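>>> here is the input, now give the coordinates:
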Amino acid sequence: MVVQQLKRAGMLTLAASAVAGGLVFTGAGTASAAPFVCTGQVFLAQGVNNNTQGQLYSGTFGEGNITFSPVGAPAPGNYNAIGYNPVDNYLWGIRFDNGGLWRIDSDGTATGFGPPTGLPAPGSTVGGVTVAGYNIGAFDDAGLLYVATSEAPYIWVINPVTNSVVRRIDLSANPKVSDFVFADGYLWGTSQANGSIVRINPNTGAVENFNAGLPVGTYGGAFAYGNGDLGMYNNNGTLYRIEVTNPASASPTFRVISTQTGPASGGNDATSCVAQPTDLGIIKDGPEQVNNGETVTYTLTVLNNGPGTSTGYTVTDSIPAGLTNVTTSSPGCSVANMVLTCTGGTLGVGDSTTITVSGTADGTVETLYNTANVRGNEEDPNPANDNSNTVVTQVVPMFAAPMAAGAFALAGGGFALRRRRRSVR
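This is a model prediction of the structure:
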């Protein structure tokens, strides 16, 4: 039974319908119904108060970490399977207990529209599989919301304008992911079973697994960076940034570019929006010459050339052989296996940041060559300056000058001795 109730607030009249525990608002919008302004945000939805309410958070990239701040107050019910709709700039999700479609506004207000037509209710059985609450969601570029549950090998495609399912995708296998994201025409997630990257073809339903070196765990948050990299957020509080090469090929390759720490949580879901392209560049300074045993210090400068604000970046620098005891004190940086990796936060247009890394020249290599790379969160319209200039450093052997003088004196003495012998004869 639908109970109609009319409310008047100033000049605004809302028709509210109590549908399966959620509110359906019709009529003109309110000031709180404003869409988001996309600046490259990462959003995280979490169940709070024993998962009876849903709380939206907005993420901020920092030096070695990502922090989340609440957006508004908790919703009256718990929602999940969120996605950022690039068509209307709202977040949309599914209420966990009854399958209702919810829209989340820029102030965190959740507005319910009732269960989408054709979406199985939580607890129902489809193909012999019980459908639990919907915890997986992502939008495509056309403004369609793809939702799924971890237990069933199906994806339901929802048109939020009509609040109805327009297609069901039967998958070749249960992907066993906790979230997925659209990128390069595929849906991507991380397997709970073995930590592999899962690629789902939305046209055929084919599910494939690829090893990316991620640890086994529950990755409740999946999103895409503006440049196409994948962000996989483990519920233990680690964000993995992954570069995918040849994503549509039979054998795509994956590289973990960096990790950042964040709050550990359960029952979360992530999404993001794509900000305007931003040109980040990097330059590198270092000594032209050092003596064997001396310290070599490199200075890396990351600069935002615009036109937009950068939400963050990753810097990598493969330290050349011939340096030992490599260390860095720059925030957000670490050295492992002779590779410097740094993550940083917001850089405004014209702003820059500096990183230093040092090592000891051990004399095993006479000439050191070193180049660094910066990779911004957003698409880069000028990738030519993503790699720095090459710093060339000559390592002078210890006591080289005295040894040369001694060798010359010895040679001179030998020459004089030979001359004397010839003169005696």
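
>>> all contacts plus neighbour counts: C-alpha atoms, from now on.
Will do.

>>> now the helices for the stretch 301-425 of the chain?
With helices called from DSSP state H, counting those that start in this stretch, the stretch 301-425 of the chain shows them at 400-424.

>>> what strand or helix carries the closest residue to Ile158 other than its chain neighbours?
Using CA to CA, 6 or more residues apart in numbering and skipping residues adjacent in sequence, the residue nearest Ile158 is Val165, 4.3 Å away. Assignment of secondary structure by DSSP states H and E places Val165 within strand 164-170.

>>> so what touches that strand?
For strand 164-170, the external contacting residues (CA atoms under 8 Å, 6 or more residues apart in numbering) are 116-119, 153-159, 202-205.

>>> if we use 7 Å, what do you get?
With contact meaning CA atoms under 7 Å, 6 or more residues apart in numbering, strand 164-170 is reached by 116-119, 153-159, 205.

>>> over to stretch 232-245?
Applying CA under 7 Å, 6+ apart, the contact partners of stretch 232-245 are 217-223, 229-231, 252-266.

>>> same question, stretch 376-392
Taking CA under 7 Å, 6+ apart as the rule, stretch 376-392 contacts 225-227, 275, 277-286, 288, 310-314, 367-375.

>>> what residues sit buried inside that stretch?
376-380, 386-388, 391-392 (16 or more other CA atoms under 10 Å).

>>> please give the structure of this sequence too, so both can be compared:
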Amino acid sequence: MVFQKNNVNVACLKNWYRIERGRQVEENNYEKAGGGGAFLSSSAVAVIGTAALLLSVASVGNFATRAEAAETVEATQGWNPYNISIPTTTEKVSTYYQIATRTGSDATQLYKATFDNGSYKQTAVGSPVSFTYNGIAIDPQTSAMYAAVVKAPSGAKDSAGNPVQTDDFLYVNRTNGKIYDMGTPTGMTHTESFGGFNVAGASNGKLYMTNSGTTSSAGRQQLWTVDLSTGTATSTNLTAGIVMSSDWTYENGFLWGRADANGDLLRVNPSNGQIKSFTLPSNMPSGGNQGGVFTFGNGNLGLVLNHGVTVQLSIGNPENPQPKVIATYKTAPGAGTDGASLIVGPVDLSIQKTADAVTVSPEGLVTWTLKITNESDIPSSGWVVKDDVPEGYTDVKVVDGSGTVEGNQVVFTGGQLDPHESVQVKLSAKAPNTTIEECMVNTADVNGNEDDPNPDNDSDNAKTCDEPGTVVWKKTDEQKKALAGSSWKLSGPNGYSLSITDNDVNDTDKSDGVFNVKGLQWGAYTLKETKAPVGHFIDQTEHAFTVKADTLTIDLDDIINNTMKPGLKVVKTSEPTSGSTVKPGQTVTYKIKATNTGNTVLDPAEVKDDLSGVFDNATYIDGSAKSTAGKAPSVNVSENNLSWSGRIEKGESVTLSYQVKVNENASDGAKLANLVIASGTNPDNPDTPVPSNCTADTAKSDPDCNTVNPIVNPPSGPSVHTGGTVTKADDDGYLIAGGLAVLGLIGTGVAVTLLLKRRSSEQL
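Sure thing, here's the model as predicted:
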């Protein structure tokens, strides 16, 4: 056997091996560049330190030891009963191994494994041997792999033809898979009665080995310590009644494993055999029995679960462990696992973090790029990046790279990174939906599989400001005077919709007619008025704008509302024309023309004609009421009126017409007199009266609003002779006959000048 002395100028080495046994594994289950197999509980693991080999017996386990490459010394200085030639080969990158024993066969195969973007791949090393061995470990001084024989059938031999029996120690050539028997350490009790050693850990030249199961069972109460320099073994009693781990690994002066019974983390003090347990964090993957345990070069533990998951676990202070899950890896499922790692290091990894935008919209998408670089001259076997996206960001996703998302935490895992090589991963999230500017710092950390001599570059951050947009505008009339009371609808990206009324909660500027709306996410918007200020036309324009990084405040300037100027002009006429006399039996035609003289629609416009001065002496001709627009006017004889209501567009007119017939008994000197009143409503400003020329106050004085037609009905009997003049009645209603009128008096023939006094029924 060849051992090595420590050399502080040479990189640290660590090997990880995995043992599988207890089931048949087909050769094609272990691909040359990947794959996996089933690993069962009877495998053994050993961890070796600087000067001695420590073995522990349990069902299956992974363990790792730290060492530094060293100069070669003579094999005779260490325990090497068969004087085996042990090559002092080293690795340029941290390397991982495992072994498997196939069901139905005692043959054991060595495999080489590597971490690769969230998983690991296996490649067979050499050919399987014909018996079962376990408890593999690597001497950190020599990089040599050791193991223990779990089950050796009669006549079993090693690769050199030497006989092999249960509990013998083995040297395993990790470059070709050949094994060499080294015999049983002096002072170690033979364990064939309980199946051989199958759990081990090593450090500082000592190999610690136990058997899996409960420490109170026969053959399982002791921790064996083997000094590799002399090949002698001593034992220490373990805390009784503990269900042991399937594997041990050595780190910071303790052996670490995971209890087969309840999954707790176990810590063994190898100096006194004391075992303590610690609860693992709640995010520890559930399901599957515990398999191998090993140590990463960074001091974290590797817990291999048989259902296909390997967990990287930090323990913090070994005197007061605070376990935390750092990362998880996809692993080939199996009934048991076992391993060790050869770590080359230290390796300096750095990380740089950038965001695709310094300023982002509320609910806008942010993409971060993480660049991981190997700053050293030796490769890294793998790395983990953890990024805790700040609270408030949502929809966190992995964009590029092998990563997992839990809440707002993203964990990326990567494989080998060659010297001065870089790799990038990306993640994204939606920014908070906020109405105020808010800047957040997002930090990412890289953790390599190996020790890192420069922690200052293991963390980096990117600042992203969630800066919303703002839109401002002013509502004015034609003279640029601010107008109060308008309402608006703002529509934007992703179905965004906001109703705004002058000086409400969404308008942060409390000046009348001046608007300021904040908190807009980036994107395209349209603004449209839904209610105009009183007395003004609504603005029909859709005002479009876009909020973006270089245009965060948009000023739409003055948005003008034209003043409403409604108006209604009515002209009433008659045929014969107003002022002309009519006689009994004559037909009179009336027309009312209503014109919209304003700049607004009138809806409705209403016309009411008072016919009380008509129906006293005339009769409505049924069916004569007509309209040039809308429905025909309604004539109510009992209430002595005609009415019409309808819509008149701006600039348009409607003409109403109807006819009456002067009554035969109409008194001479009576008249047909009517009065029309018209009004309109501006639907955009219904509370403000529309100016009209024919109102209750103006209709009597405006000739366009009334007509008068006197009735002439000569009396029957003697006629008035020529030479007289009939004049209009005076204020008292009298008619005076001027000149001499000679009347023939019936029966007397007397001619007299007669003053007739007649009371007019109504004043003309």
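
>>> so which of the contacts of stretch 376-392 of the first structure belong to strands?
Residues of the contacts of stretch 376-392 of the first structure located in strands (DSSP state E): 278-285, 313-314, 367-370, 372-375.

>>> out of those, which end up buried?
Burial by neighbour count, judged by 16+ other CA under 10 Å, picks out 278-285, 313-314, 367-368, 370, 372-375 from those.

>>> now name the helix or strand holding the aligned residue in the second structure for Val71 of the first structure.
Superposed on the second structure with TM-score structural alignment, Val71 of the first structure falls opposite Val125. Using DSSP H and E, Val125 of the second structure falls within strand 119-129.

>>> that strand vs the first structure, average distance?
Superposing on the first structure and averaging over aligned pairs (mean CA distance after the TM-score superposition for the first structure), strand 119-129 of the second structure comes out at 1.3 Å.

>>> give the other helices and strands that that strand contacts.
strand 30-31, strand 34-35, strand 108-116 (3 or more CA pairs under 7 Å, 6 or more residues apart in numbering; DSSP states H and E).

>>> name the residues that touch that strand?
Outside strand 119-129 of the second structure, the residues that touch it by CA under 7 Å, 6+ apart are 30-36, 107-115, 175-177, 329-331.

>>> any idea which residue sits dead centre in the first structure?
Gly231 (3.2 Å; CA atoms, centre = their mean).

>>> residues touching it, list them.
Contacts of Gly231 of the first structure by CA under 7 Å, 6+ apart are 222-225, 239-242.

>>> what about the corresponding residue of the second structure for Tyr233 of the first structure, neighbour count?
Using TM-score structural alignment as the criterion, the counterpart of Tyr233 of the first structure in the second structure is Val304. Other residues lying near Val304 of the second structure total 34 when counted by other CA atoms under 10 Å.

>>> and Val304 of the second structure, what element?
Val304 of the second structure belongs to strand 301-305 when assigned by DSSP H and E.

>>> with the first structure overlaid, how far apart is that strand on average?
For strand 301-305 of the second structure, the mean deviation from the first structure after alignment is 0.9 Å (mean CA distance after the TM-score superposition for the first structure).

>>> in the helix or strand following that strand, what's buried?
Under the assignment DSSP H and E, the closest C-terminal helix or strand after strand 301-305 of the second structure is strand 309-314. Residues of strand 309-314 of the second structure classed as buried by neighbour count (16+ other CA under 10 Å): 309-314.

>>> kindly report the same for stretch 59-68 of the first structure.
For stretch 59-68 of the first structure, the neighbour count (16+ other CA under 10 Å) marks 59-66, 68 as buried.

>>> among the buried residues of stretch 376-392 of the first structure, which are located in strands?
Using DSSP E, those in strands are 376, 391-392.

>>> next, format the residues you listed as CSV and append distance to Thr13 of the first structure.
Converted to CSV, these look like this (distance: CA to CA, whole Å):
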residue, distance to Thr13 of the first structure
Gly376, 46
Val391, 67
Val392, 71
